[in-house]
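J.: Pasting the sequence and the predicted model now:
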Amino acid sequence: METLIVARTRDLGDGFEVRRALPSARRRMVGPFIFFDQMGPAVFRSGQGLDVRPHPHIGLATVSYLFEGELLHRDSLGMVQPIRAGDVNWMTAGRGIAHSERTAPEARAAGGRLFGIQAWVALPKQYEETEPAFAHHAVDALPFLEGDGVRMRLIAGSLHGRRSPVRTFSEMFYADVALEADARLVLPAEHEERALYLADGAVEIDGTAFGSGELLVFRPGCEITLRASALARMLFLGGEPMDGPRYIFWNFVSSSRDRLEEAKADWKADRFARIPQETELVPLPEEPGPVLPVGLPGRGRG
């Protein structure tokens, strides 16, 4: 293993927690993955829910993936799509998009659990200003492998000889893996940058135990064999290195600092397209933190 990252926990209120694994001081990116948040698990009482208000993105694609629960996606293209467990919702921001993700009224009335992952995938330079788009892929459309205590659903990219129908802009992989206790699985060496995020349970690699909320980044070129020491749920992720450094500021990602400044000005001046049926806007933070260089030479390896 090359780097171990313990995800930072943040309480968003009403007991709803997120764990952020990327970006980290120890590792800024893994392949094209530049942001990786675990949402929950949380239990909402009747009348409660999640409200991610309208906000913008550029230069990336968002991937919303749920283990449990449901959210309602709306965006400035006019797309309205329920996000349900096991489905893939890939939103290409490109030159600019705004979206919201909320608990739908009927789900809010009923209450229930919510558990999932929100990831951002940086776009190669040639696609940073592509037209925004949204694609939904139902769970039954995704490659699924099962046997010997292993269940793996391929969210995006290619792994173990299978390829997801989700269109990506660089060579990558992203998979949802569940292992029963004592089950074993090999993460092949076919991609240069690879990581495992443990969402629940525990695994062992070469006799070392790892637990939930940990992101394990592996060295290139060697197969990794892992064994579940208890029922475990994890994500495999990675791909080819990015084509140069990226800068990240609030919800914006770009290879150009100037482009970030332009996006900030556009959001502040209300020049992004509006989302139908939405009236709220998350204001541009006055001091959201510095413009961070991400993926500099050496790719941030710790």
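T.: Happy to help now that I have it. Residues are numbered from 1 along each chain as shown.

J.: C-alpha from now on. contacts and neighbour counts both.
T.: Noted.

J.: before we move on, what SS does Arg108 have?
T.: helix (DSSP: H, G, I helix; E, B strand; the rest coil).

J.: was I right about it contacting Val43?
T.: No - contact between Arg108 and Val43 fails when scored by Cα atoms under 8 Å: they sit 11.2 Å apart.

J.: Which of these two has more residues huddled nearby?
T.: In this view Arg108 and Val43 are compared by other Cα atoms under 10 Å, and Arg108 has more residues nearby, 19 against 16.

J.: List the contacts of the more buried one.
T.: Going by Cα atoms under 8 Å, 6 or more residues apart in numbering, Arg108 touches Phe44, Ser46, Gly47, Gln48, Gly49.

J.: Please repeat the previous calculation with a cut-off of 6 Å.
T.: By Cα atoms under 6 Å, 6 or more residues apart in numbering, the contact list for Arg108 reads Gly47, Gln48, Gly49.

J.: Can you flag the buried ones in those residues?
T.: Burial by neighbour count, 16 or more other Cα atoms under 10 Å: within the contacts of Arg108 this picks out Gln48, Gly49.

J.: so can I have TSV of the contacts of Arg108 showing secondary structure and distance to Val121?
T.: TSV is the format used below for these (DSSP: H, G, I helix; E, B strand; the rest coil; distance: Cα to Cα, whole Å):
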residue	secondary structure	distance to Val121
Gly47	coil	33
Gln48	coil	30
Gly49	coil	26
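
J.: from the contacts of Arg108, which is closest to Arg219?
T.: Gly49 (39.7 Å; Cα to Cα).

J.: One more to weigh against that first structure:
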Amino acid sequence: MSIRPGDEQTPNELPEHGPVLERIEPKPRDLGDNFFVRRALPAIEKRMVGPFIFWDEFGPVQFEAGKGMDVRPHPHINLATVTYLFEGEIFHRDTLGSAQAIKPGDVNWMNAGRGIAHSERTAPDLRATGFPMAGIQSWVALPEAQEESEPFFKHYAQSELPVLEEGGKVVRVIAGKLFGKASPVKTYSEMFYADVQLDTGASLPLDADHEERGVYLVEGEIEVAGERFERGRLLVFRPGDAVTIKAVTPARFMALGGANLGPRHIWWNFVSSRKERIEQAKEDWKAGRFGTVPGDDKEFIPLPDR
């Protein structure tokens, strides 16, 4: 997906005590054709959570017959995009020649590295019938040593991801390590990312050993240190504090975090530790040096004017 320059949040007043350091309420963003997302990162008060530098929730939305997602080819550098669906399907294509449908519970992991362009569309057969869609797309910054790594795309089926199921909780580890489970997804830094579902009254501790930790509440209501939170909130926890998340109602949230990689610059779809690298990426996109997306080479998203 795509971000517009300057598309960030305004800061909230922060609590002085307690495990919840930040409470970020995403704001809607229109990606075109009345398709809205809710963007939690980057935010002025917290630009990153571990390596996560971008966070969009989309849906739930019901597309009518003839409608669908149409994110035209656009470029990325020095990051990895991560797409995870709750409902629906998205068809991915990129300049490497990848062509892959993603369905709920699967993971599409695209390492942009030194540069890649991709599109995200609705396949014709699904567009013809209409369908529901909901999910998360996030961007993961790469360590400086891997920012210019070779681009690659890898699809992981839901069946490949490890699951912890006990005591009223189901935890699917999307990337990194959590609760002794390790995802097969290839990453370049210490991180964790998981899809968590809790029955009413069930609880989940979040290991304080991780440098930065957060949860994004997708469904239901949870309680942390006596405070209740409803869906559509990104909670960032104070480093080192013990955190236990309890479900007040049946709840679903994404747990995310990992090592702090240091500051990153972000402009449109480009992320880098170096400002001059972003300037180069702008020129490369304008000059067509990212290449074309096979099977989707008739249009593209132009470089923004600002």
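T.: Everything's here; your move. Values in this document were obtained by computation on a predicted structure and should not be read as measured data.

J.: And stretch 50-62 of the second structure, what's buried?
T.: Gly50, Pro51, Phe52, Ile53, Phe54, Trp55, Asp56, Glu57, Phe58, Gly59.

J.: Give me the contact list for that stretch.
T.: 37-42, 131-141, 212, 257-260.

J.: Mind telling me what Val293 of the second structure corresponds to in the first structure?
T.: Val293 of the second structure maps onto Ile275 in the first structure when the alignment is built from TM-score structural alignment.

J.: you'd agree that match is up against Asp75?
T.: Yes - taking contacts as Cα atoms under 6 Å, Ile275 of the first structure lies within contact range of Asp75: 5.3 Å.

J.: Which one's more surrounded, the two?
T.: The residue with more neighbours, out of Ile275 of the first structure and Asp75, is Asp75; 25 against 22, by other Cα under 10 Å.

J.: The more buried one maps to what in the second structure?
T.: For Asp75 of the first structure, the aligned residue in the second structure is Asp94 (criterion: TM-score structural alignment).

J.: which residues sit in contact with its match?
T.: Ala117, His118, Val293.

J.: possible to save the residues you listed as JSON lines with secondary structure?
T.: Formatted as JSON lines, the contacts of Asp94 of the second structure follow (three-state DSSP):
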{"residue": "Ala117", "secondary structure": "strand"}
{"residue": "His118", "secondary structure": "strand"}
{"residue": "Val293", "secondary structure": "coil"}
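
J.: Can you add distance to Phe253 of the second structure and give those residues back as CSV?
T.: What follows is the contacts of Asp94 of the second structure, written out as CSV (distance: Cα to Cα, whole Å):
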residue, distance to Phe253 of the second structure
Ala117, 30
His118, 27
Val293, 33
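
J.: can you tell me which of those residues stay in contact in the first structure?
T.: Of those, the ones still in contact in the first structure (both residues aligned by TM-score structural alignment, their matches' Cα atoms under 6 Å) are Ala117, His118, Val293.

J.: for those residues, which one is nearest Tyr84 of the second structure?
T.: His118 (16.1 Å).

J.: quick one: the closest one and Val71 touch, right?
T.: No - under the criterion of Cα under 6 Å, His118 of the second structure is not in contact with Val71, lying 8.8 Å apart.

J.: So for the two, which residue has more residues nearby?
T.: His118 (26 against 18).

J.: Just give the nearest non-adjacent residue to the aligned residue in the first structure for the more buried one, would you?
T.: Taking TM-score structural alignment, the alignment pairs His118 of the second structure with His99 from the first structure. Computed as Cα to Cα, 6 or more residues apart in numbering, the closest residue to His99 of the first structure that is not its neighbour in sequence is Asp75, at 4.0 Å.

J.: so how far is Trp267 of the first structure from the one you found?
T.: 15 Å (Cα to Cα, to the nearest Å).

J.: A helix includes Gly116 of the first structure, no?
T.: No - checked against three-state DSSP, Gly116 of the first structure lies outside a helix; its state is strand.

J.: Number of residues surrounding it?
T.: Neighbours of Gly116 of the first structure using other Cα under 10 Å come to 22.

J.: how close does the residue nearest to the spatial centre of the first structure sit to Val282 of the first structure?
T.: Taking Cα atoms, centre = their mean, the centroid of the first structure lies closest to Ala119, which sits 1.3 Å from it. From Ala119 of the first structure across to Val282 of the first structure, the span is 19 Å (Cα to Cα).
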